[in-house]
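**Student:** Pasting a predicted model and its sequence here:
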Amino acid sequence: MRIYGSGPGESDIEVPGHRYAALIGGPLDGQRLDVTGWSAQQLVDGAALITELGQFGPGGRALYEGQPGDAARLHWVGDTP
């Protein structure tokens, strides 16, 4: 499984002691995001992740949000420029 933000030639192996959330749906579906150190509220608020694969092409962002009590997944809610 690919780790979001890993570049060509970088390892997609999860780092021991880190916490990851699966990205569900949207252009980054199936990737994992390192959420080590994120609070429960930050997980619910989610993130705007840079991607070339979304509706707005290069430089656009895919929006992912969590759900209370589910720190293991962030769900796609749309794209933004």
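**Tutor:** Good, I have the coordinates.

**Student:** alpha carbons only for contacts and neighbour counts from here, please
**Tutor:** Fine.

**Student:** This protein: strands as residue ranges?
**Tutor:** Per DSSP state E, the chain carries strands over the ranges 20-24, 32-34, 47-51, 60-67, 70-80.

**Student:** relative to strand 20-24, how tilted is the last one?
**Tutor:** Okay, so that is strand 70-80. 50 degrees (axes from the mean of the first three to the mean of the last three Cα atoms, to 10 degrees).

**Student:** Strand 70-80 - contacts with which helices or strands?
**Tutor:** Applying 3 or more Cα pairs under 8 Å, 6 or more residues apart in numbering; DSSP states H and E, we find strand 70-80 packed against strand 20-24, helix 40-45, strand 60-67.

**Student:** Put this next to the first one:
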Amino acid sequence: MNADDEQVMRGRVYGRDHDDPVPGPLPHRKYAVLVGGPLDGLLLDITDLRPEEVEGGVALSTELSRWPGGRAFYDPRPGEPRPPGAPGVVCRLHYSGDAP
């Protein structure tokens, strides 16, 4: 991934295409910021997930990991406060590795 790819991904919601008419967050949804790893800077829509699903971490498909088409793992850090100044963002999920 180069600098242009990174710029396209910032502020975008995981799973939406970069050319989607609304690739960014929607005001009525809740998001987690993905920190580190191949999906760094993307937002993950967690509106419809139960709290225990988020607390257990997520495995996200990506072509950008060490294994294209594999999964990147993101986990919460217990007790981490909500990021300031990010409307709709309720938590951060940190990269913890990937798998084929």
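**Tutor:** Received, thanks. Since we're looking at a predicted model, the values are computed, not measured.

**Student:** Quick one: the helices and strands packed on strand 70-80 of structure 1 as TSV, columns for mean neighbour count and distance to G54 of structure 1 too.
**Tutor:** As requested, these are exported to TSV (neighbours: other Cα atoms under 10 Å; distance: least, Cα to Cα, whole Å):
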stretch	mean neighbour count	distance to G54 of structure 1
strand 20-24	21	14
helix 40-45	16	20
strand 60-67	21	6
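
**Student:** Now render the ones you listed as a markdown table, adding distance to D79 of structure 1.
**Tutor:** A markdown table is the format used below for those (distance: least, Cα to Cα, whole Å):
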| stretch | distance to D79 of structure 1 |
| --- | --- |
| strand 20-24 | 14 |
| helix 40-45 | 15 |
| strand 60-67 | 4 |
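
**Student:** Determine which of these approaches D34 of structure 1 most closely.
**Tutor:** Proximity to D34 of structure 1 (Cα to Cα) singles out strand 20-24 among those, at 4.5 Å.

**Student:** equivalent range in structure 2 for the closest one?
**Tutor:** Aligned by TM-score structural alignment, strand 20-24 of structure 1 falls on residues 31-35 of structure 2.

**Student:** And for stretch 48-56 of structure 1?
**Tutor:** Residue span in structure 2 matched to stretch 48-56 of structure 1, by TM-score structural alignment: 59-67.

**Student:** which residues sit against stretch 63-72 of structure 1?
**Tutor:** Residues outside stretch 63-72 of structure 1 that contact it (Cα atoms under 8 Å, 6 or more residues apart in numbering) are 20-23, 40, 43-49, 73-80.

**Student:** ends of stretch 65-73 of structure 2, how far apart?
**Tutor:** 10 Å (Cα to Cα, to the nearest Å).

**Student:** again, but for stretch 42-55 of structure 1
**Tutor:** Stretch 42-55 of structure 1 has an end-to-end distance of 24 Å (Cα to Cα).

**Student:** Could you give me the buried positions within it?
**Tutor:** 43-51, 53-55 (16 or more other Cα atoms under 10 Å).
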